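> attaching a predicted model along with its sequence, questions to come.
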Amino acid sequence: MGDRDPRLPLTRAGHDRAAVHRLDEAWLAQAWATPETRVLVIEQGKVHWTDAGGPALVLVGPGDAPEGERYFLGLDPDGVAFFAVAAAALPEGVDAQVGHLFTLGSTLGERDAGLLVHAYGLENWHRTHTFCARCGQPTEPVAAGHVRKCTVCAAEHFPRTDPAVIMLVVDPQDRALLGRQTSWPEKRFSTLAGFVEPGESLRQAVIREVAEEAGVRVADVTYIDSQPWPFPSSLMLGFHATSVDDRIDVDGTEIAEARWFSREELRAAVDAGEILLPGAISISRHLIELWYGEPIPETNKW
């Protein structure tokens, strides 16, 4: 893969989540009172960042952080504590740009990428799970933002993660199967993917999803890697799989079209602008390039 970092962009992290401190209110209060502590302000997924010296998050001291729910993210190797604050609005008058995990995730350094994916997942979950699933009453954050507790029945609720399989399927001629969802514009192609159903193994999910979406029968399934995908709350589990033949019969509901590509055909289609591949932040791009054998340069991206 050349000089490219072999790790998936959203799996990089430079902080220790230090979960042992989440229930220690005295320790958390002391960490918040320490001037060296750094705070990431986030507002519905948006953050401030700067490109001075390379893309980096804008982190502030506790005294400069606005009001909002506070989440403890962890410690760096030097013991510096990191928090996120979910604010009603990003602070004004900051000499910085406004960005989002989807656009920043593959450009940030290791520490900032890890902090942002952690904060993004927590903030989205808290914002959309304010009531108890058991009794319907309001919940409040506890455990430094990693649990919500019902204010009436005391039920504890934990951040949601939905497992999804994503797979690069090849046929007996080693051609890769790429498809276009019905909701995507023309030319956008990617690997197939789908959510794991209750009582289903990952292998079973790969076989079922490929059959349902593209009518392709899969024999061999090999796990490759995983990546958090908090848009809003998925964990993508990546696979390579082999079909028993090259027949395709798309469902027309989720997948509008699907095609087999040899390496030469894929490169020619990308160079000609006939198809657009998924961006560098995604595990789907990683799976495609593992099969292809090297990074695939392109001028047009998602």
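Good, I have the coordinates.
> contacts and neighbour counts: CA atoms only from here.
Will do.
> which parts of the top helix by length along the chain are buried?
Counting by DSSP state H, the longest helix found in the chain is helix 110-128. Across helix 110-128, burial judged by 16 or more other CA atoms under 10 Å covers 110-126.
> report the contact partners of Ala176.
Shown in contact with Ala176 (CA atoms under 8 Å, 6 or more residues apart in numbering): 168-170, 260-263, 288, 291.
> then Ser183?
Glu254.
> next one: it relative to Thr253, how far apart?
To Thr253, Ser183 is 9 Å away according to CA to CA, to the nearest Å.
> just Asp171 next, same as before
With distances taken as CA to CA, Asp171 is found 23 Å from Thr253.
> more neighbours, those two?
Asp171 (21 against 11; other CA atoms under 10 Å).
> any idea how far Val250 is from that one?
For Asp171 relative to Val250 (CA to CA), the value is 16 Å.
> also Ile207?
Distance from Ile207 to Val250, counting by CA to CA: 14 Å.
> tell me which other helices or strands the lengthiest strand in the chain touches.
Using DSSP state E to assign secondary structure, the strand with the most residues in the chain is strand 218-229. Other helices and strands packing on strand 218-229, by 3 or more CA pairs under 8 Å, 6 or more residues apart in numbering; DSSP states H and E, are helix 202-214, strand 234-243, helix 283-292.
> could you point out which of the ones you listed sits nearest Pro55?
Nearest to Pro55 among these is helix 283-292; the distance by CA to CA comes to 21.3 Å.
> roughly how far is that closest one from the heart of the chain?
Here the centre of helix 283-292 is set off from its chain's centre by 16 Å, with CA atoms, centre = their mean, to the nearest Å.
> ok, stretch 36-43 next?
Here stretch 36-43 shows a centroid-to-chain-centroid distance of 20 Å under the convention CA atoms, centre = their mean.
> and here is the other one:
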Amino acid sequence: MAAKAAEPVAPALSRGGVDRAAHRRFDEPWLAAAWSHPATRVLPIAGGEAFVVDTEQGTELVLVPSFEAPDEGDRYFLGTDDAGVSYFALAGESLPGRLDGDARPAGLREVAGLLSERDAGLLVHAVALENWHRLHSFCSRCGHPTRKAGAGHVRRCTSCAAEHYPRTDPAVIMLVTDDQDRCLLGRQSIWPEGRWSTLAGFVEPGESLEQAVVREVAEEAGVRVAEVEYIASQPWPFPSSLMLGFVARAHPDGTRITVDGEELSEARWVSRAELRAGWESGEMLPPSGISIARHLIERWYGEPIPAAARW
């Protein structure tokens, strides 16, 4: 009998507690006043990392008043909270000198699942913007340099004035089940030994999300998908993806697995009992705690992955 689908908490990178206040991004007087306000908090960031500190309440971002922030760096406006506090990121070549206390540098992969909704949302927003600015300093139309605008959410060409917006590459990630309610998991050869996860792939031009699910499962595992249902999404700024999560049902006559040998080195149908046994023995490792793949697996499995399972 199939287990009842669980409704786990939102994927770690999909959380947020700040209004992005996009209407303020071109209001230079307001932005200047917000930056100089004593309540404003700034998140220094460099190379995808920010300072965090471990407290009795949990892991927290180190946010500083603007008057304590470094003088140099690119400012990105991240939004405001319900108390009217404004938040900015300040991207530099490196993080500022060591802070007092036990602050340490950390990236999203390490701490996103430990942060509060507000802090997780701030960090993923800042990391995504930093990655985009670093990779898009020239105009794709004429090749001339671009400069930051819109409080970090636009780049404008210095020659043809074309405006460029943060790039997001859509990718589908799907948990496929068969008529025995087993799930299809695969592994790539570059992953740690024993790591298994759901299938995933990028959406191609002119393709719907549902078409991408069907195509990717067929290409990677040779399995024919008959039904597709959207579940949830998650930003994945490594450097610029948006993961769109689905569950899918394999066609009864199309469950034979034939891996492509490129995207996947192995794939298999797994029951809940087999998966639990694999986790308990350490022979199977679940996906990362911040991945939407974990969210999809837990939803099908019916409960959170046991804490004893290594990842």
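Great, that's in hand. As the structure is a prediction and not an experimental result, all values here were calculated from the model.
> now the TM-score, please.
Once the chains are laid over each other, their TM-score by TM-score structural alignment, normalised by the length of the first structure reads 0.97; 302 aligned residues with a CA RMSD of 1.6 Å.
> picking up where we left off before, can you lay out the helices and strands packed on strand 218-229 of the first structure as CSV showing mean neighbour count and distance to Leu276 of the first structure?
Below are these laid out as CSV (neighbours: other CA atoms under 10 Å; distance: least, CA to CA, whole Å):
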stretch, mean neighbour count, distance to Leu276 of the first structure
helix 202-214, 21, 19
strand 234-243, 22, 20
helix 283-292, 20, 11
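> for these, give me JSON lines that also has distance to Glu156 of the first structure.
Shown next, in JSON lines, are those (distance: least, CA to CA, whole Å):
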{"stretch": "helix 202-214", "distance to Glu156 of the first structure": "28"}
{"stretch": "strand 234-243", "distance to Glu156 of the first structure": "21"}
{"stretch": "helix 283-292", "distance to Glu156 of the first structure": "32"}
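> closest to Val47 of the first structure out of the ones you listed?
Of all those, strand 234-243 sits nearest to Val47 of the first structure, with 20.7 Å by CA to CA.
> Arg268 of the second structure matches what in the first structure?
When the first structure is aligned by TM-score structural alignment, Arg268 of the second structure is paired with Arg259.
> mean deviation, the one helix or strand its match maps to versus the second structure?
Element membership for Arg259 of the first structure (DSSP states H and E) is strand 255-261. Mean deviation of strand 255-261 of the first structure relative to the second structure after superposition (mean CA distance after the TM-score superposition for the first structure): 0.5 Å.
> what angle separates the helix or strand just after that strand from strand 255-261?
Sequence-wise, the next helix or strand downstream of strand 255-261 of the first structure (DSSP H and E) is helix 263-271. Taking axes from the mean of the first three to the mean of the last three CA atoms, to 10 degrees, one finds helix 263-271 of the first structure and strand 255-261 inclined to each other by 130 degrees.
> for helix 263-271 of the first structure, buried residues please.
For helix 263-271 of the first structure, the neighbour count (16+ other CA under 10 Å) marks 266-267, 270-271 as buried.
> grab the most central residue of the first structure for me.
Most central in the first structure under CA atoms, centre = their mean is Trp229, positioned 2.1 Å from the mean C-alpha point.
> how about that one, what's its partner in the second structure?
Match for Trp229 of the first structure (TM-score structural alignment): Trp236.
> which position in the first structure pairs with Cys157 of the second structure?
Under TM-score structural alignment, Cys157 of the second structure pairs with Cys150 in the first structure.
> now do Leu185 of the second structure
Using TM-score structural alignment as the criterion, the counterpart of Leu185 of the second structure in the first structure is Leu178.
> isn't there a strand covering that match?
Yes. Assessed with DSSP: H, G, I helix; E, B strand; the rest coil, Leu178 of the first structure lies in a strand.
> mind listing what it touches?
Listed by CA under 8 Å, 6+ apart, the contact partners of Leu178 of the first structure are 168, 189-192, 258-261.
> could you pull out the strands in the stretch 1-150 of the second structure for me?
Taking DSSP state E, counting those that start in this stretch, the strands of the stretch 1-150 of the second structure run over residues 41-45, 49-55, 58-61, 64-65, 74-80, 86-91, 104-107, 146-149.
> how far is the second one from where the chain is centred?
The chain centroid and the centroid of strand 49-55 of the second structure are separated by 19 Å under CA atoms, centre = their mean.
> who touches it?
With contacts defined as CA under 8 Å, 6+ apart, strand 49-55 of the second structure is touched by 43-45, 59-62, 95, 102-108, 123, 127.
> and it, what's buried?
So strand 49-55 of the second structure, judged by 16+ other CA under 10 Å, has buried residues 49-52.
> what's the closest of those residues to Asp169 of the second structure?
Among these, and counting by CA to CA, the member closest to Asp169 of the second structure is Glu49, at 21.6 Å.
> show me what the closest one aligns to in the first structure.
Checking with TM-score structural alignment, Glu49 of the second structure has Lys46 as its match.
> cool, and Glu68 of the second structure?
When the first structure is aligned by TM-score structural alignment, Glu68 of the second structure is paired with Asp64.
> counting neighbours, what do you get for the closest residue to Phe51 of the second structure other than its chain neighbours?
Spatial nearest neighbour of Phe51 of the second structure, chain neighbours left out: Pro105 (4.3 Å); criterion: CA to CA, 6 or more residues apart in numbering. The burial count assigned to Pro105 of the second structure is 16, neighbours taken as other CA under 10 Å.
> distance of the corresponding residue of the first structure for Pro105 of the second structure relative to Ala119 of the first structure?
The alignment partner of Pro105 of the second structure in the first structure, by TM-score structural alignment, is Val98. Using CA to CA, Val98 of the first structure is found at 16 Å from Ala119 of the first structure.
> same deal with Pro159 of the first structure?
12 Å.
> which residues are in contact with the aligned partner of Thr130 of the first structure in the second structure?
In the second structure, the residue matched to Thr130 of the first structure (TM-score structural alignment) is Ser137. By CA under 8 Å, 6+ apart, Ser137 of the second structure lies in contact with 145-147, 155.
> also Val127 of the second structure?
Contact analysis of Val127 of the second structure by CA under 8 Å, 6+ apart lists 45, 48-49, 237.
> preserved in the first structure, out of the residues you listed?
Contacts conserved in the first structure for these, using both residues aligned by TM-score structural alignment, their matches' CA atoms under 8 Å: 45, 48, 237.
> what's the closest non-adjacent residue to the last one?
Right, the one you point to is Pro237 of the second structure. Closest residue to Pro237 of the second structure apart from its sequence neighbours, by CA to CA, 6+ apart: Ala128 at 5.0 Å.
> what's the counterpart of that neighbour in the first structure in contact with, if anything?
For Ala128 of the second structure, the aligned residue in the first structure is Gly121 (criterion: TM-score structural alignment). Taking CA under 8 Å, 6+ apart as the contact definition, Gly121 of the first structure lies against 230, 232-233.
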